[in-house]
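A.B. asks: Next comes the sequence, and after it the predicted model I'd like to discuss.
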Amino acid sequence: MQKHFIGGVIPGAIIAQDVYGTDGVLLIKKGSMFREHYIPRFIDAGVQEIFIEENGSMTPETVNTIRKSLNIQDVIHEKTRAHAQNQIKKTMMKFKAVSSSDIQRVGQMVEEMIEQLLDKKDFVFALSQLRSVDDYTYQHSVNVGVLALIIGIDLNLNKEQLRHLGMGAILHDIGKIMIPEEIIKKPAKLTSDEFREVKKHTEYGYDILIQTNIHEEAALIALHHHEKYDGTGYTRGLRNTKIPLYSRIVAVADVYDAMSNDRVYQRKSAPDKVFREITHQGDKHFDTQIMETFARHINIYPTGTGIILNSGHRGIVLYQNKLYPESPIVRIFLPKEQNPKRLYFDMDLSLNTKYYIVETFS
């Protein structure tokens, strides 16, 4: 660490020691990121010098500090997400005794999500960071519901249609309650027999939902969300527009969220790798129009993602670039030996085509 006059500290520098005023009051904690508006407050408190980290290289502490400062927000309220996950969990734990009143409560949560999404003039989907393997099914259900609704809004579905889509999306995996837990939570590749058993969850789900007061189009999502556009999916091997629209939407949302998160048998992939894998499958597995809509609302490089450029420089994503999603605005960190007076610089990759992202890290 090194002592600096506060007027010469570069915004973004990491503070190396707790900073106290002359009256002994703590002004800011060690590890915080220095901001320009701190200067008058420090001067008023009698502070003229502070210690900062000597270089701006990518340390885990630096990354975490910047991520916190970026105020990354979910597309729905945190309370709504938690309530929805809890309601899905309660519903699925009822096993075969899922009732119309359970479905009604889920419907109320879906309506709340719709209102929050319609309230936003512009949104991109970033996965919730609070994930656990044990609660994967419930978290996955909510994420699929949110992403399906975002796609549905872009496709100009009306509120009633959005409600049916959201209900079916959030309950698309309810049939898994009929699959033995040792198969669902098996931490290894399934045998052929086990996979055949898992595939039955689509029919089980439809049978459970159709016995409640849920709309049939919503129930059909449970049956058809594993169908593929080229007819190679299951349960019925439907092709093209023979697959109901809502199921085509949920198929994309389901695969994206599943690949983006840790499961009992497989580690997650980075968002950019998932995006490329899904778009590579293209019209083979998915409806092209839905894929294009999906692409408009996905953060290929979510805010806070660690990145490595083709030049070898390391940095972190600050903001998305709506017109050029593969070229976000990034903060690049410089080793002290390369430039002792500058800790970092910000770059819009869409304006600097010489540089591009070759790898991401968490």
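C.D. replies: Arrived safely, thanks for sending.
A.B. asks: CA only for contacts and neighbour counts going forward, please
C.D. replies: Fine.
A.B. asks: Check which helix or strand the most centrally placed residue in the chain maps to.
C.D. replies: The centroid of the chain falls nearest to Leu127 when counting by CA atoms, centre = their mean (1.2 Å). For Leu127, there is no helix or strand it lies in under DSSP states H and E.
A.B. asks: what number of residues lie near Ser362?
C.D. replies: By the criterion of other CA atoms under 10 Å, Ser362 has 11 neighbours.
A.B. asks: gap between the closest residue to it other than its chain neighbours and Thr65?
C.D. replies: Closest residue to Ser362 apart from its sequence neighbours, by CA to CA, 6 or more residues apart in numbering: Gly306 at 5.7 Å. Here Gly306 is placed at a distance of 13 Å from Thr65 (CA to CA, to the nearest Å).
A.B. asks: Comparing these two, which residue is more hemmed in?
C.D. replies: Between Gly306 and Thr65, counting by other CA under 10 Å, Gly306 is the more crowded of the two (23 against 17).
A.B. asks: Please list all residues in contact with that one.
C.D. replies: Listed by CA atoms under 8 Å, 6 or more residues apart in numbering, the contact set of Gly306 reads Val63, Arg314, Gly315, Ile316, Val317, Thr360, Phe361, Ser362.
A.B. asks: Second structure follows, compare the two:
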Amino acid sequence: MYVQRLELSRHSSTTLRDGFLLTTSAQITAIHRVGIKHVWIDELKGVRAVNARPWFGQLPGLSAPPASAADDGIDSALENARQICLDGTLQMKQIFSDARLGKILDPLETLPLVESVIRSIEDNPTVLLGMAQLKTQDNYTYQHSVAVCALMIALCLQYRLPQETLQFLGMGGLLHDLGKALIPASILNKPGRLTVAESAIIKQHPLLGVAMLDPDTTPPAIRDILLHHHEKIDGGGYPFGLRDTAISRYARMAAVCDVYDALTSSRSYKAAWNPAAAIRNMATWKGHFDQSVFFTFVKAVGIYPVVSVVRLASEHLAVVTEASGASLLHPKVRVFFSLLTNEPVPARNLDLAIPSIGDSIAGPDAALGWSSTGFPGPEVSLSRNGAGYAPQRQQEREWEG
């Protein structure tokens, strides 16, 4: 991996510098020795590791289960998903660059990418949805676009929509934030609260995005998603303050997908929420979403979505590896940490839907500082209340997808 930036504390004293290719265990040891716990990597500069084992095989102190035919299939699916995310990031970066130069976009140019996403979601929805959650700070906007595309397609499949509609809505999800190409980065990435003037500027991006689309080749569904994905059922959204049935079902679908991915991603002004916590809190936002669409979305991603960190009744922490299926409350997980001994355990896979397993989910958990990707990482600020764990907002600023 290419290390773009080291997360040094203010008291760190080291000769290590940002911007290098991580190739040896000695480098990893040096990073740990000076107390660095988080690094930013640049996937575009890294060496493609086709045979890398997923998730826990590379974590210090943890060992992956023995390889099997099923593992080979998952490895292949992970590599395919990783390549789709990489290709999507590069294409969106080029689209945004062209938009800043005033080029009018034909949405059908994105069809090959969208079809790749559709095939991946149809084959194994959990893999691409999980991979799409892994984002870097510098490429957030482009990676967010790919993630919303994947979420839209997963949601569309729940409705069993025709193939052509599936393609159009995937393109709409991919391009939903096109207008942000013309919003200053100083506003998009501002750490603190936006001023009234800055908020007014960012709320123009739906209108700016629609203006960049070729009117002769853009299906109405795509225009609708770009223009209305920030509208709310209670009329409190923008840019038009539409209410209830004035908002199309496609725009309502995009609103849920956009918000979910924004909440579960780290931004300059907030930490990422655990996916399960995001689902639970979104369910309490009355007047924001179409409740029917939201519940269908939950069926698509699961009550405990892929890469959620959960606490089991056995007092272990586990990461959700497969969330969809007959039982949303009993996903497949990979156990990696014991809360009783406060130390890692050899990773093992559990299907909680099998009664003989004798374990169940007690609740989402990030109390030990495990990030929403399942790796030790930036802590999600949590507090205990009567309902369990609840994320605390990091800044007095409404998030922006």
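C.D. replies: Arrived safely, thanks for sending. Treat the numbers as computed from the prediction; the structure is a model and nothing was measured.
A.B. asks: Filter the contacts of Gly306 of structure 1 down to the buried ones, ChimeraX style.
C.D. replies: Buried subset of the contacts of Gly306 of structure 1, written as a ChimeraX selection, criterion 16 or more other CA atoms under 10 Å:
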select :63,314,315,316,317,360
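A.B. asks: from the contacts of Gly306 of structure 1, which is closest to Gln87 of structure 1?
C.D. replies: Ser362 (30.2 Å; CA to CA).
A.B. asks: What is the longest helix anywhere in structure 2 packed up against?
C.D. replies: Assignment by DSSP state H gives helix 69-100 as the longest helix of structure 2. Judged by 3 or more CA pairs under 8 Å, 6 or more residues apart in numbering; DSSP states H and E, the packing partners of helix 69-100 of structure 2 are helix 111-123, helix 125-131, helix 140-159.
A.B. asks: related to what we said a few turns ago, quick one: contacts for the residue nearest to the residue nearest to the centre of structure 1 when sequence neighbours are not counted?
C.D. replies: Excluding its sequence neighbours, the residue lying closest to Leu127 of structure 1 (CA to CA, 6+ apart) is Asn143, at 7.2 Å. Shown in contact with Asn143 of structure 1 (CA under 8 Å, 6+ apart): Leu127, Ser128, Ile170, Asp257.
A.B. asks: List only buried entries from those.
C.D. replies: Buried among those (16+ other CA under 10 Å): Leu127, Ser128, Ile170, Asp257.
A.B. asks: So what does the second one match up with in structure 2?
C.D. replies: Pairing criterion TM-score structural alignment: the partner of Ser128 of structure 1 within structure 2 is identified as Ala132.
A.B. asks: ok, now which ones touch its match?
C.D. replies: Listed by CA under 8 Å, 6+ apart, the contact set of Ala132 of structure 2 reads Cys85, Gln143, His144, Val146, Ala147, Ala150.
A.B. asks: Just name the closest of those residues to Thr218 of structure 2, please.
C.D. replies: Comparing the contacts of Ala132 of structure 2 against Thr218 of structure 2 with CA to CA picks out Val146 as the nearest, at 18.9 Å.
A.B. asks: Tell me which residue of structure 1 matches up with that closest one.
C.D. replies: When structure 1 is aligned by TM-score structural alignment, the residue opposite Val146 of structure 2 is Val142.
A.B. asks: roughly how far apart are the residue nearest to that match when sequence neighbours are not counted and Gly145 of structure 1?
C.D. replies: Spatial nearest neighbour of Val142 of structure 1, excluding adjacent residues (CA to CA, 6+ apart): Ile170 at 5.6 Å. Here Ile170 of structure 1 is placed at a distance of 5 Å from Gly145 of structure 1 (CA to CA).
A.B. asks: Same check on Val264 of structure 1?
C.D. replies: 21 Å.
A.B. asks: re earlier: quick one: what's aligned to the residue nearest to Val142 of structure 1 in structure 2?
C.D. replies: Matched by TM-score structural alignment, Ile170 of structure 1 corresponds to Leu174 in structure 2.
A.B. asks: Which residues are in contact with Phe295 of structure 2?
C.D. replies: Phe295 of structure 2 makes contact with no residue, according to CA under 8 Å, 6+ apart.
A.B. asks: That one - that's part of a helix, no?
C.D. replies: Yes - judged by DSSP: H, G, I helix; E, B strand; the rest coil, Phe295 of structure 2 forms part of a helix.
A.B. asks: what residue of structure 1 matches up with it?
C.D. replies: Under the alignment by TM-score structural alignment, Phe295 of structure 2 pairs with Glu292 in structure 1.
A.B. asks: Check Trp285 of structure 2 too.
C.D. replies: Per TM-score structural alignment, the equivalent position to Trp285 of structure 2 in structure 1 is Gln281.
A.B. asks: Could you count how many residues lie near the closest residue in space to Asn281 of structure 2 that isn't next to it in sequence?
C.D. replies: Leaving aside its sequence neighbours, Asn281 of structure 2 sits nearest to Ala390 (CA to CA, 6+ apart; 7.8 Å). By other CA under 10 Å, the residues close to Ala390 of structure 2 number 21.
A.B. asks: Where does Ala390 of structure 2 sit: helix, strand or coil?
C.D. replies: Under three-state DSSP, the three-state class of Ala390 of structure 2 is strand.
A.B. asks: So which bits of the host helix or strand of Gln104 of structure 1 are buried?
C.D. replies: Take DSSP H and E as the rule and Gln104 of structure 1 turns out to sit in helix 100-119. Neighbour-count burial for helix 100-119 of structure 1 flags Asp102, Ile103, Val106, Gly107, Met109, Val110, Glu111, Met113, Ile114, Leu117 (criterion: 16+ other CA under 10 Å).
A.B. asks: which one among these gets closest to Lys200 of structure 1?
C.D. replies: Here the nearest of the buried residues of helix 100-119 of structure 1 to Lys200 of structure 1, counting by CA to CA, is Ile103; it sits at 21.5 Å.
A.B. asks: wait, doesn't the closest one sit right on Thr212?
C.D. replies: Yes - the criterion here is CA atoms under 8 Å, and Ile103 of structure 1 meets it with Thr212 at 7.3 Å.
A.B. asks: I'd like the distance between the counterpart of Lys185 of structure 1 in structure 2 and Leu105 of structure 2.
C.D. replies: Mapped onto structure 2 by TM-score structural alignment, Lys185 of structure 1 lines up with Asn189. Per CA to CA, Asn189 of structure 2 is found 25 Å from Leu105 of structure 2.
A.B. asks: Kindly report the same for Phe337 of structure 2.
C.D. replies: Applying CA to CA, the value for Phe337 of structure 2 to Leu105 of structure 2 is 48 Å.
A.B. asks: With Gln163 of structure 2 instead?
C.D. replies: From Gln163 of structure 2 to Leu105 of structure 2 the distance is 22 Å (CA to CA).
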